[in-house]
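Asks: compute the structure for the input listed below.
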Amino acid sequence: MSVEDGFKDLYGYAPEGVWAAPGRVNLIGEYTDFNDGFVMPLALPHTAVAAVSRRTDGQVRVHSADTGQGVVQLGVDTLEPLADTGWAAYPAGVVWALRAAGHPVTGADIHLASTVPTGAGLSSSAALEVVTALALNDLYGLGLTAPELAVLAQRAENAFVGVPCGVMDQMASACCTEGHALYLDTRDLAVRQVPFDLAAEGLTLLVVDTRVKHALGDGAYAERRAGCEAGARALGVRTLREVEYVQLSDALRRLGDETVRSYVRHVVSDNHRVQRTIALLDAGDVRAVGPVLSEGHASLRDDLAVSCPELDLVVAAATAAGALGARMTGGGFGGSAIVLAEAADADTVTKAVGEAFAAAGYTAPRVFPAVPSAGARRVA
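Replies: Next up is the predicted model:
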């Protein structure tokens, strides 16, 4: 059933429109966005789709075709941050954030369906937020730009849902374009669309969803964010973005806490890896990006300590099978890894990873190509 037909079945009338917003995979630059650093995501073809209509009675009704739950009804004047509203907190948080910013949203009927894998580190929550924000922006004529919608969606996740994420996921969902990766400076939200046509180079970027999420990840993101902030304070800078790569050795000598030191080393070096990747892509040397990805994984594993055995196995098995490079992507402790490989080797690499998982007794991973796709848009 289409999302439009699902809306009609639920609410008894046709929606005013249908919108879509994608999940994302991050090529390089992890745990850098809340440090005002550089990131380079690309949108996936997997999307959250929302059929939406306005209401004038102060009520928001939200429903997801994916949860098996009924319609959640909330009053726009009674939306409270950090209330336990489950999955509905993501669209409801956007309504709250829009109203808190002074935008006259008087209610909505929303029906959602998503093909973005949940729990895979591919920003399924950001897709829900951005598609809701775009729909309400269009319906209420708010005139907000895509970056402004992304910032509001981030505020919904930070303040309403209670997840202290950076802005990368929402910016990727809102601003990516087909056939490109998004080079994003999270300090000023400056963006550059970087051509990323791997097929033309005879390459592929595989996403390997490990289908696991370890409990260790609960709270670990916030702890690492706090550690990065402590490092910035100790170095006398506002954020770690202000520490240049050439200054890293000196900065590390000034830090006494070994954990904070390792977090700082990761963030500063990953910012540098983003810039190296941009330079390689600009030079047309796409294959040389592979080793940079593998360097990034080692840093995430060893310095930031956010990897897990399944993610490490993807990287090891893929590279042993001839991949050009691989790394975990997203928050870690499970979720997904990316693998850059020759297109001709994709089946070999996929088979090797599957066999390695079977030998280790792990659930078979889900593997699919990351095709750079369009950001949020109206579809009907």
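
Asks: all contacts plus neighbour counts: C-alpha atoms, from now on.
Replies: Fine.

Asks: what about residue 326, how many residues nearby?
Replies: 33 (other C-alpha atoms under 10 Å).

Asks: so it sits in a strand?
Replies: Yes - counting by DSSP: H, G, I helix; E, B strand; the rest coil, residue 326 is part of a strand.

Asks: how close does it get to residue 74?
Replies: 43 Å (C-alpha to C-alpha, to the nearest Å).

Asks: same deal with residue 252?
Replies: For residue 252 relative to residue 74 (C-alpha to C-alpha), the value is 49 Å.

Asks: to compare with the earlier structure, here is another sequence to fold:
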Amino acid sequence: MTSPSSSESSASFEGATSFEGAFDTAVVGRWAAPGRVNLIGEHTDYNDGFVLPLAIDRDTTITVGVRDDRLLRVASSFEAGVHEISLDDLDTTQMSGWSAYVFGIAWALQQKLGAQGTDAQGSDSQELTTAAGLDIWVDSDVPVGAGLSSSAAIECAVAVALTDLWHLDVTRPFLASVGQLAENDAVGAPTGIMDQSASLLGRADSAVFLDCRSLDAEVIDLGFSAASLELLVIDTRVEHAHATGGYVDRRVSCERGAREMGVSSLRDLDVDDLPRAAEVLDDETFRRVRHILTENRRVLDTVRTLREKGPGAIGALLDASHASMRDDFEISVPELDLAVATAQATGAVGARMTGGGFGGSAIALVPTTARDAVTAAVLAAFAAAGYREPTVFAVHAADGARRV
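Replies: Coordinates of the predicted model:
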């Protein structure tokens, strides 16, 4: 999320710390959606590939009141000001800053359901033309900029709330596509559908194995607790912005690679196609493609290994994923590399950066008995390198978006 520089109308207030301090409507309900950690499968989602994320026990919670007009107003615990827009005037050119994640969901629902008639999900889209306005207060303990998808947590909390309050008969996979459209067109970040799918479909103690082409999803038992393993998040506190820079460049490279290889998506290729790709593509594009093809294989291998051997056997796959992102996709940064290397040297089963890259977090799968030692070693390594002190904490796989 970014600080707002919004062009939608905004009513200023100072010092509000709650829904009641910002709005004068009555609370009708609260909804929450989790952030996510991607166990493995990075940048494969927008290439129609495979991913294995898990929803985590860090939530964005929204408190909602119903209005007697068509205004959608939003405020938060992390930014002064009330941002508002009419449901009759939703326009992505009038959305900016963090409030675009909220307004974008309402806009994307309109786009997906259509202005008239009945959509493919069986929901009467007339509901959207008569829907009441809402006051929405946003609070979150999902770290911003850490690669844990604080943005999707907002989107999915809002999506399930609007679904309930506007009586929409839609599925969770449909809402994931709504969130992706909002992020792509309202926010301007060319992300795939993984983050929203994890936040909506997550289950406790499990990961979501998602085919991003078919959108088929399967819940996979992780077995971390039974194996006395914990997943540590190492937030480097190096902030990144998906809407600009390297993320966009990597997506363009993948599209170029698919086009020059004569396929509609890199999903249509496998590691057996790499020798031909080396002949057809320039070196940089080849390395981008190699990451995607090998990462897809690593996701499939991780799912198989979890089923056949358990979580203690997936370490080498996590390590290889990081090396591929560092060397072939070139989305790591020195802080992430140091976090991963230090965790690996201090007893982690495996470690890798997670998220879009260029900052954010690394994850380390560690024996519970080694958690404190890994944490201490990472903090000491960052201090010795003169880096900003990271935040290190354990996360646990949790249920997806829900009414509280």
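
Asks: what's the TM-score here?
Replies: The TM-score (TM-score structural alignment, normalised by the length of the first structure) is 0.95; 373 aligned residues with a C-alpha RMSD of 1.6 Å.

Asks: all helices of the stretch 201-350 of the second structure, in order?
Replies: 246-260, 274-280, 283-308, 315-327, 334-345 (DSSP state H, counting those that start in this stretch).

Asks: give the aligned range of the longest one in the first structure.
Replies: Mapped onto the first structure using TM-score structural alignment, helix 283-308 of the second structure spans residues 258-283.

Asks: pull out the buried residues from the matching stretch.
Replies: Buried positions in stretch 258-283 of the first structure, judged by neighbour count with 16 or more other C-alpha atoms under 10 Å: 259-275, 277-278, 281.

Asks: any chance of the helices of the stretch 201-350 of the second structure in a markdown table, plus distance to residue 67 of the second structure?
Replies: Shown next, in a markdown table, are those (distance: least, C-alpha to C-alpha, whole Å):
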| stretch | distance to residue 67 of the second structure |
| --- | --- |
| helix 246-260 | 38 |
| helix 274-280 | 57 |
| helix 283-308 | 46 |
| helix 315-327 | 47 |
| helix 334-345 | 45 |
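
Asks: nearest to residue 235 of the second structure, out of the ones you listed?
Replies: helix 334-345 (8.8 Å; C-alpha to C-alpha).

Asks: for the closest one, give me the average deviation versus the first structure.
Replies: Comparison of helix 334-345 of the second structure with the first structure after fitting gives an average deviation of 0.6 Å (mean C-alpha distance after the TM-score superposition for the first structure).

Asks: quick one: that helix aligns where in the first structure?
Replies: Going by TM-score structural alignment: helix 334-345 of the second structure matches residues 309-320.

Asks: didn't residue 355 of the second structure look like it was pressed against residue 147?
Replies: Yes - the pair residue 355 of the second structure and residue 147 qualifies as a contact (C-alpha atoms under 8 Å) at a distance of 4.7 Å.

Asks: what do the two both touch?
Replies: 37, 361 (C-alpha atoms under 8 Å, 6 or more residues apart in numbering).

Asks: between these two, which one's more packed in?
Replies: Per other C-alpha under 10 Å, whichever of residue 355 of the second structure and residue 147 has more neighbours is residue 147, with 32 against 26.

Asks: what residue in the first structure is paired with the more buried one?
Replies: Looks like residue 147 of the second structure aligns to residue 121 there (TM-score structural alignment).

Asks: try residue 62 of the second structure
Replies: In the first structure, residue 62 of the second structure lands on residue 50 (TM-score structural alignment).

Asks: next up, identify which helix or strand its match is on.
Replies: Per DSSP states H and E, residue 50 of the first structure falls inside strand 38-54.

Asks: that strand vs the second structure, mean deviation?
Replies: Averaged out, strand 38-54 of the first structure is 0.9 Å away (mean C-alpha distance after the TM-score superposition for the first structure).

Asks: for residue 192 of the second structure, see how far away the aligned residue in the second structure for residue 100 of the first structure is.
Replies: Using TM-score structural alignment, the equivalent of residue 100 of the first structure in the second structure is residue 111. Distance check for residue 111 of the second structure against residue 192 of the second structure: by C-alpha to C-alpha, it reads 18 Å.

Asks: got it, and residue 100 of the second structure?
Replies: Taking C-alpha to C-alpha, one finds residue 100 of the second structure at 17 Å from residue 192 of the second structure.

Asks: now the strands for the stretch 51-200 of the first structure?
Replies: Shown for the stretch 51-200 of the first structure, the strands assigned by DSSP state E, counting those that start in this stretch span residues 59-64, 72-75, 108-114, 180-185, 190-195.

Asks: out of those strands, which is closest to residue 246 of the first structure?
Replies: strand 180-185 (19.1 Å).

Asks: and that closest one with strand 38-54, angle?
Replies: Strand 180-185 of the first structure and strand 38-54 meet at an angle of 110 degrees, taking axes from the mean of the first three to the mean of the last three C-alpha atoms, to 10 degrees as the criterion.

Asks: strand 180-185 of the first structure aligns to what range in the second structure?
Replies: Using TM-score structural alignment, strand 180-185 of the first structure pairs with 206-211 in the second structure.

Asks: now do stretch 335-346 of the first structure
Replies: Counting by TM-score structural alignment, stretch 335-346 of the first structure corresponds to residues 360-371.

Asks: and the matching stretch, what's buried?
Replies: For stretch 360-371 of the second structure, by 16+ other C-alpha under 10 Å, it's 360, 361, 362, 363, 364, 365, 366, 367, 368, 370, 371.

Asks: what's the closest of those residues to residue 243 of the second structure?
Replies: Looking across those and measuring by C-alpha to C-alpha, the closest to residue 243 of the second structure is residue 360, at 14.6 Å.

Asks: contacting residues for the closest one?
Replies: 145, 146, 147, 148, 235, 236, 237, 238, 239, 240, 336, 354.

Asks: let's see that with 6 Å instead.
Replies: 145, 146, 147, 235, 236, 238, 239 (C-alpha atoms under 6 Å, 6 or more residues apart in numbering).

Asks: quick check: the match of strand 180-185 of the first structure compared with the first structure, mean distance?
Replies: Looks like 0.4 Å for stretch 206-211 of the second structure (mean C-alpha distance after the TM-score superposition for the first structure).

Asks: other residues contacting that stretch?
Replies: Residues outside stretch 206-211 of the second structure that contact it (C-alpha under 6 Å, 6+ apart): 50-54, 216-222, 397.

Asks: please repeat the previous calculation with a cut-off of 7 Å.
Replies: Residues outside stretch 206-211 of the second structure that contact it (C-alpha atoms under 7 Å, 6 or more residues apart in numbering) are 49-54, 198, 202, 216-222, 397.
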